[in-house]
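Q: coordinates only, sequence not included:
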């Protein structure tokens, strides 16, 4: 059997090899062209079936459009098609010869900022679009601030609709200067800027002859080559216990295992671990994976079952951690949060705090400050947070929680606040240092 080949946008075919996975999210204000950009990426990397493209071309002709509306490839909800905006997070999967991608196309409307938080929470790259005609607007600043707070490792500024400003370099430079100044104030990493026209295809997948002044990579080239790390090699090990396995079959009468997904680091048999929040120590006697017994280790993002030397009282919501650099255990939680719900979050509110696989009751003790998106200063004196506001709050949990700083561990340093009565997600939180 011949080795299959993978087409690449440059027209070549290359034998497949082990390709890294990149998680990215698009963001930007309404009508900045996110859905068209995603559609262009899918179209120009040959990820669209012929019948899909024919249907989009037919609808575009019926609308009297001169160009194919590639946004129709991604705006799947009926309400989205009717309004011409993205409402929900649309996940797309595609691949090139160099890399595999999971793309979250997030909404631009301020009403759906909560969905942008969802899409960016696991992203390694955030692509923030700006309409070249309008420049940086409030929602652009909000999305840059959210990307910085979520510690998205890489941010790409895609200055879109360059065809509507005659591909002027000066327009692009003015926008990139504004964004660079803003991200410096946020303390965020440097932004990579690319001038594009999603409608015409300029600098999305293939270089644009109409912007020969741009000497950097195309958007796809940058996404294919940006360096990302799935896990820091020396990160301390963490596994939130999801399920306790006690098989009823006779041959497994004495089997007791603790199943979950490793969020960081590596576990190995023979190593000492601590069970949190109880603080009891024990030793790993074995690690199992689906269909495999006694594997040599368990690494980040692997789902495994860990067996321990001692018969301890461990349940869902507990955390197995390396003894060295274990997370702190506390009931006082101070965090930066983005409020997602329509109803405000008020001082004194009682909520359910979901952290990893744990869920504990908590009370909002104080709203310490609300972020001003223009000045980037925290304004004190507030007693509540409204929808899409970013602020600093202090919580008091009913039970102790093992917490990492979000800057060190995105998974075990984040949490959600949920309405106790109806399960509505209220707030996304990032634990700060020293809590």
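A: Arrived safely, thanks for sending. Given the structure is predicted, the values throughout are model-derived calculations rather than measurements.
Q: okay, CA-based contacts and neighbour counts for the rest of this
A: Noted.
Q: and residue 27, how many residues sit next to it?
A: If you count neighbours by other C-alpha atoms under 10 Å, residue 27 ends up with 33.
Q: that one reaches residue 123, doesn't it?
A: No - with contacts counted by C-alpha atoms under 8 Å, residue 27 stays clear of residue 123, the gap being 11.5 Å.
Q: strands of the stretch 201-350 of the chain, start to end?
A: 238-240, 243-245, 257-261, 266-267, 272-276, 280-288, 298-299, 303-308, 319-322, 328-339, 345-346, 350-355 (DSSP state E, counting those that start in this stretch).
Q: this is the other structure I want to compare:
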């Protein structure tokens, strides 16, 4: 299968503390020659100052200077690199249990997830947590990188045991494609180049795997959804009577002449024109940003959604969702929060905690109603006005939302409608 050189692969890295994520990404960038000379020079100088014999590859990805001095990676660091075959965006997320929320952020738009396992320790709780999040977010490809094989003398039996451990618990999850790869990020085994120390492994190295992964679009092409972000009423020559509804198409295709309905009002009309700064279009599709005009002068405002007449979203004020709680303060029972769903913002509350997930066993905890940081739970949300939604499994854009604290403006949780 031919690979489109302009195709972009977004992937996230996840693992426990000191599993070697930063070193792996550094090796990937270094061996694929995706490092600028000034970056290499700066990292070489820093490595010498820290007393390292060679280049400390982790410094290519560890964020701010004070974070590096503490020896930890926090938040989500995005890195960009290109090879002759593909473009990449890496979301490097922390390994600490208290930063599970960051993996949710980094993985939310990923095409693939790299889950690192220390060959000395095997599958641990964080491995299960990260695999569950990858499944929850429906990331299509998971690559399990069994790292630090040099520290177990490249033992095939150790690798096979870890593969069996992972397969045993991941069989309960929904992941389309799982691949396994033994490697040593520090020494470069099976990262960009094939390992000469593990001839028993016949698979491709990591970079070749990433370059040849099939990227299936996660954009829903069937259900036409256009959340209105703003109303355009320019007052200049040629535009005196212009009334356009601007936004980014969430899914599907729109064409002039389409029969549409504006939700939640239920007003019907037809698409008159689809406009951009470069002129009018005969069709527009996700994720294009456009302005749509309608045949009829009807009331449309920010937060409304334009959909096809024969294929409408659900207008709901109460719904179930899987959420990951981000904040270090526990959720307040029936407290009012702001829900942000596409371009729609309004008040909402968590009406009920249906159950929480035990990450170790993937079993349901039925009687625990308290949501604390990193908890993954099924909840019932109630909003003050209807939102136009699809299930997350059908539409990542219209099936997801965040909750915000009105007082601090902090993001409290991310949710997926079920």
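A: Cool, got the structure. It should be emphasised that the depicted structure is a prediction, and the values quoted were computed from it without experimental measurement.
Q: returning to that earlier point: closest to residue 130 of the first structure out of the strands of the stretch 201-350 of the first structure?
A: strand 328-339 (22.2 Å; C-alpha to C-alpha).
Q: from the middle of its chain, how far away would the closest one be?
A: 20 Å (C-alpha atoms, centre = their mean, to the nearest Å).
Q: that one vs strand 272-276, what angle?
A: Here the directions of strand 328-339 of the first structure and strand 272-276 differ by 60 degrees (axes from the mean of the first three to the mean of the last three C-alpha atoms, to 10 degrees).
Q: give the aligned range of strand 328-339 of the first structure in the second structure.
A: Mapping strand 328-339 of the first structure onto the second structure (TM-score structural alignment) gives residues 314-325.
Q: mean per-residue distance, that stretch to the first structure?
A: For stretch 314-325 of the second structure, the mean deviation from the first structure after alignment is 0.7 Å (mean C-alpha distance after the TM-score superposition for the first structure).
Q: coming back round to it: out of the strands of the stretch 201-350 of the first structure, which is the most enclosed?
A: Sort these by mean neighbour count, taking mean count of other C-alpha atoms under 10 Å, and strand 238-240 sits at the top with a mean of 29.
Q: mean deviation of that one from the second structure?
A: Strand 238-240 of the first structure sits 1.5 Å off on average (mean C-alpha distance after the TM-score superposition for the first structure).
Q: I'd assumed residue 264 was in contact with residue 306 of the second structure.
A: No - Residue 306 of the second structure lies out of contact with residue 264 (C-alpha under 8 Å); the separation is 9.2 Å.
Q: what about residue 397 of the first structure, distance to residue 403 of the first structure?
A: Residue 397 of the first structure sits 12 Å away from residue 403 of the first structure, going by C-alpha to C-alpha, to the nearest Å.
Q: likewise residue 163 of the first structure?
A: 48 Å.
Q: likewise for residue 73 of the first structure?
A: The span separating residue 73 of the first structure from residue 403 of the first structure equals 41 Å under the rule C-alpha to C-alpha.
Q: quick one: which of the two has more around it?
A: Neighbour count, other C-alpha under 10 Å: between residue 73 of the first structure and residue 403, residue 403 has more, with 27 against 19.
Q: and the more buried one, what is it in contact with?
A: 327, 328, 329, 330, 412, 413, 431 (C-alpha atoms under 8 Å, 6 or more residues apart in numbering).
Q: and the last one, what pairs with it in the second structure?
A: To tie it back to what came earlier, the one meant is residue 431 of the first structure. Using TM-score structural alignment, residue 431 of the first structure sits opposite residue 417 in the second structure.
Q: what's the spacing between its match and residue 332 of the second structure?
A: When residue 417 of the second structure is compared with residue 332 of the second structure (using C-alpha to C-alpha), they lie 21 Å apart.
Q: cool, and residue 224 of the second structure?
A: With distances taken as C-alpha to C-alpha, residue 224 of the second structure is found 36 Å from residue 332 of the second structure.
Q: same check on residue 78 of the second structure?
A: To residue 332 of the second structure, residue 78 of the second structure is 32 Å away according to C-alpha to C-alpha.
Q: residue 24 of the second structure: what secondary structure?
A: The three-state label given to residue 24 of the second structure by DSSP: H, G, I helix; E, B strand; the rest coil is helix.
Q: the first structure: which residue goes with residue 117 of the second structure?
A: Using TM-score structural alignment, residue 117 of the second structure sits opposite residue 130 in the first structure.
Q: residue contacts, residue 429 of the first structure?
A: Per C-alpha under 8 Å, 6+ apart, neighbours of residue 429 of the first structure: 335, 336, 337, 338, 414, 415, 416, 417.
Q: let's see that with 7 Å instead.
A: Contact analysis of residue 429 of the first structure by C-alpha atoms under 7 Å, 6 or more residues apart in numbering lists 335, 336, 337, 338, 414, 415, 416.
Q: that one belongs to a strand, doesn't it?
A: Yes - checked against three-state DSSP, residue 429 of the first structure lies within a strand.
Q: for residue 231 of the first structure, see how far away it is.
A: 21 Å.
Q: what's the answer for residue 80 of the first structure, then?
A: Distance from residue 80 of the first structure to residue 231 of the first structure, by C-alpha to C-alpha: 36 Å.
Q: what's the answer for residue 143 of the first structure, then?
A: Distance, residue 143 of the first structure to residue 231 of the first structure, using C-alpha to C-alpha: 25 Å.
Q: out of these two, which sits in the busier spot?
A: Comparing residue 143 of the first structure with residue 231 by other C-alpha under 10 Å, the one with more neighbours is residue 143, at 25 against 15.
Q: the more buried one corresponds to which position in the second structure?
A: So residue 143 of the first structure corresponds to residue 130, using TM-score structural alignment.
Q: so what's its match closest to, chain neighbours aside?
A: Excluding its sequence neighbours, the residue lying closest to residue 130 of the second structure (C-alpha to C-alpha, 6 or more residues apart in numbering) is residue 14, at 6.6 Å.
Q: any idea what that neighbour aligns with in the first structure?
A: Checking TM-score structural alignment: residue 14 of the second structure goes with residue 27.
Q: OK, contacts around that match?
A: Residue 27 of the first structure touches 34, 106, 107, 108, 116, 127, 128, 129, 143, counting by C-alpha under 7 Å, 6+ apart.
Q: out of those, which sit inside strands?
A: 127, 128, 129 (DSSP state E).
Q: hmm, the first one is touching residue 153, no?
A: No - counting by C-alpha atoms under 7 Å, residue 127 of the first structure sits too far from residue 153 to count as a contact (11.5 Å).
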